[in-house]
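Trainee: Return a 3D structure for these sequence lines:
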Amino acid sequence: MKKILFPTDFSEAANNAFIHALEFAKNVNGELLLLHTFELPIYDDHFFPENYASIYSSIELANFERFKEEVPKLKAIAAKRNLQDIVINHRLMDGDLLYNIKSVVANDKIDFVIMGTNGNSDWSSYFLGSNTESVISGVEVPILCVPVDAAFKKIRAIGFTTRYREKDKMELRKVLKIAKKTNAKVRSLYVKTTNSDVLETTIKEWEKEFANENVEFLILPSDEVKETILDFVLYKDIDILAMITHKRSFFESLFDASFTKKITKEVSVPILVMHEN
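Mentor: Next up, the predicted model:
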């Protein structure tokens, strides 16, 4: 059974992502580990308030009480979608979000992380902000990032961007396994720029190697990589876009201000962030 970590702050974005997490768990025969973190105040060693112990205790109690209030609401969401049989475990932890996520991923042998974004207007800061960018670069399992207004719908087509590198094949196989669970088609995109160094023989080798898989390879010539990816998502009816992280600069270029405004206005799909090996 696959283990899926779902960090939540019980916000609207998180609750929307929870629906995706439930459906994803159903598709991959997985169980959810719901994680809520909170940070205690940090005081200078020389300026501890006299009642610091009671301050810590009250913050912990308040977070525990909120946790108790919110969990039944999530269970109600699951029941409404007839997914109450999905196994959901709960974890309340204090401390840094990234540290806790990395710790849980390692100790609980997590296979996927699913997180909600703060909304369309915040895509760039979501991917490039200190917390989430660190999660993307610091966690070695695939991460499904769900925009707040990405309503769940049956997954019929998964987009996969590639540069036809040998190490991309492993990630494509992971995507194909997910696609098989929902009978979805995988559409692989390579944006061929004027500086492209991919040989035609390499492309033919890929097509031959994956000939028996439910994958369609598209090569689109363009020097406007970001806009071509957007068009691909729009016109090929992509429900989830799987992308392999190369380095932070890749996300900085992909989610710059002008492109973010365009992509969030026209399309809102979850992005499955894969990692280089």
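
Trainee: contacts and neighbour counts: CA atoms only from here.
Mentor: Fine.

Trainee: For this structure, which segments are assigned as helices?
Mentor: Here the chain has its helices, by DSSP state H, at 12-28, 52-80, 97-107, 123-128, 130-138, 168-182, 200-209, 225-235, 248-254, 257-266.

Trainee: and the last one with helix 225-235, angle?
Mentor: Okay, so that is helix 257-266. Helix 257-266 and helix 225-235 are oriented at 0 degrees to each other (axes from the mean of the first three to the mean of the last three CA atoms, to 10 degrees).

Trainee: who does helix 257-266 touch, helix- and strand-wise?
Mentor: Packing contacts for helix 257-266, counted by 3 or more CA pairs under 8 Å, 6 or more residues apart in numbering; DSSP states H and E, involve helix 123-128, helix 225-235.

Trainee: thinking again about what came up before, of the helices of the chain, flag the one that's most buried.
Mentor: Using mean count of other CA atoms under 10 Å, the stretch among the helices of the chain with the greatest mean number of neighbours is helix 12-28 (a mean of 21).

Trainee: What helices and strands are in contact with it?
Mentor: Using 3+ CA pairs under 8 Å, 6+ apart: helix 12-28 touches strand 2-7, strand 30-38, helix 52-80, strand 112-116, strand 143-146, helix 168-182.

Trainee: Can I get those in JSON lines including distance to I158?
Mentor: Output for the helices and strands packed on helix 12-28, formatted as JSON lines (distance: least, CA to CA, whole Å):
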{"stretch": "strand 2-7", "distance to I158": "19"}
{"stretch": "strand 30-38", "distance to I158": "19"}
{"stretch": "helix 52-80", "distance to I158": "24"}
{"stretch": "strand 112-116", "distance to I158": "16"}
{"stretch": "strand 143-146", "distance to I158": "12"}
{"stretch": "helix 168-182", "distance to I158": "7"}
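
Trainee: Nearest approach to L189 belongs to which of the helices of the chain?
Mentor: For L189, the closest of those is helix 225-235, at 7.8 Å, according to CA to CA.

Trainee: Now show me the structure for the sequence below, then we'll compare the two:
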Amino acid sequence: MKKILFPTDFSDTANNALVYALKMAENRNATLYVLHAYEMPVISATANPMMIQDVYKTIELGRFENFKDQVPPIRQIAEKHDLGHIPMHFILEEGYLNSILKKIIKDENIDMVVMGTSGLSGFEKKILGSNTANAISTLTVPVLSVPHDAVYKSINAIAFTTVFDHQDDAALTRLLPIAERNNAVIKCLHVSNDGITEASEVAQTWKQKYSGQPVEFHFISSKETEKSIFEFIDKEQIDLIASVTRNRNFFEKIFTSSLTKKLTYHTNIPVLVYHEH
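Mentor: Predicted structure coming up:
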């Protein structure tokens, strides 16, 4: 059984991403691990030790009660989207989110993390939202980041940005089952002026390897990589963007560039990030 980890703070952004997490779990026959992490406040060392202990106990109890109260609404969201059959496992942890994520990924052998990105207030100031940026750059499993404004719809077209190296090859192999279960096509996109074209040997090798699979190849010669990718996303009506983490600059720009104000589509599209190994 596959395992998907979904960290939540119970916000609208997180609840929006929950639908994607549930759908991804359904798609992969996975259990969804719902995680809420919280940090204890720092209390002055001059305070009475017994008082500090009582304060922490009160906070722990309050957090538990709050978490317990949030479980039914999460189940209601699942039911509302006909996903009530997805097995869910609830985890409440105290500590720093990124450390907890790494621990659970290791201990539970997690396959993927699904996270909501910050709302509109955070987009211009914080790239992807700090938690998601940290997760994308430091976790070892794929991370699906879901923008605040994304509205779940069926995944028909996946854009996969590639430079045709072995890291991309490995990621594309892992992306194929997601495409196949959604009856989606993967549109591999190479944007650069490095001379790699459809006629290039590496492109022909990939075409041959993925022959008969739902994979297309697109080549754009341009120095304006992000602009070309954005235009491709709009033109091809992409539902999911996938890439390997080396393209961190792209992920920064996809949420913060002034281009996002000119193009209609991509700020509402989830981004699936694979990690270089």
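
Trainee: For the helices and strands packed on helix 257-266 of the first structure, give me JSON lines that also has distance to V28 of the first structure.
Mentor: Compiled in JSON lines, these are given as follows (distance: least, CA to CA, whole Å):
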{"stretch": "helix 123-128", "distance to V28 of the first structure": "25"}
{"stretch": "helix 225-235", "distance to V28 of the first structure": "23"}
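
Trainee: before we move on, back to that, among the helices and strands packed on helix 12-28 of the first structure, which is nearest F251 of the first structure?
Mentor: Distance to F251 of the first structure, taken as CA to CA, is lowest for strand 143-146 among those, at 13.3 Å.

Trainee: with the second structure superposed, average distance for the closest one?
Mentor: Here strand 143-146 of the first structure, set against the second structure after superposition, deviates by a mean of 0.4 Å using mean CA distance after the TM-score superposition for the first structure.

Trainee: what does that strand contact?
Mentor: 13, 16-17, 20, 112-117, 136, 269-274 (CA atoms under 8 Å, 6 or more residues apart in numbering).

Trainee: Same question for stretch 213-229 of the second structure.
Mentor: With CA under 8 Å, 6+ apart as the criterion, stretch 213-229 of the second structure contacts 176, 179-180, 184-195, 197-198, 207, 250, 253-254, 259.

Trainee: mind running it again at 7 Å?
Mentor: V185, I186, K187, C188, L189, H190, V191, S192, N193, T197, E198, F250 (CA atoms under 7 Å, 6 or more residues apart in numbering).

Trainee: Cross the residues you listed against strands and list the overlap.
Mentor: Judged by DSSP state E, strands contain the following of the contacts of stretch 213-229 of the second structure: V185, I186, K187, C188, L189, H190, V191, S192.

Trainee: May I have the residues that are in contact with the fifth one?
Mentor: Right, L189 of the second structure. Residues in contact with L189 of the second structure (CA under 7 Å, 6+ apart) are A159, F160, T161, T162, F217, H218, F219.

Trainee: Confirm for me that the third one is in contact with I186.
Mentor: Read it as T161 of the second structure. No: the pair T161 of the second structure and I186 fails to qualify as a contact (CA atoms under 7 Å) at a distance of 10.1 Å.

Trainee: More neighbours: which of the two?
Mentor: Neighbours of T161 of the second structure and I186, each counted by other CA atoms under 10 Å, are more numerous for I186; the result is 26 against 21.

Trainee: Please tell me how far the more buried one sits from S44 of the second structure.
Mentor: Distance, I186 of the second structure to S44 of the second structure, by CA to CA, to the nearest Å: 55 Å.

Trainee: How about I105 of the second structure?
Mentor: 33 Å.

Trainee: now swap in K209 of the second structure and tell me
Mentor: Taking CA to CA, one finds K209 of the second structure at 62 Å from S44 of the second structure.

Trainee: same deal with T140 of the second structure?
Mentor: From T140 of the second structure over to S44 of the second structure the distance is 36 Å, taken as CA to CA.

Trainee: Same check on V202 of the second structure?
Mentor: Plainly put, V202 of the second structure is 61 Å away from S44 of the second structure if you go by CA to CA.

Trainee: Same question for V143 of the second structure.
Mentor: V143 of the second structure is 37 Å from S44 of the second structure, by CA to CA.

Trainee: Looking at those two, which is more packed in?
Mentor: V143 (26 against 9).

Trainee: Any figure for the gap between that one and D111 of the second structure?
Mentor: To D111 of the second structure, V143 of the second structure is 9 Å away according to CA to CA.

Trainee: center of the second structure - which residue?
Mentor: For the second structure, L144 is the residue whose C-alpha lies nearest the centre (CA atoms, centre = their mean; 1.5 Å).

Trainee: So what's the residue count around the closest residue to that residue other than its chain neighbours?
Mentor: Spatial nearest neighbour of L144 of the second structure, chain neighbours left out: L272 (4.3 Å); criterion: CA to CA, 6 or more residues apart in numbering. Number of residues near L272 of the second structure (other CA under 10 Å) recorded here: 24.

Trainee: how about L272 of the second structure, what's its match in the first structure?
Mentor: Per TM-score structural alignment, the equivalent position to L272 of the second structure in the first structure is L272.
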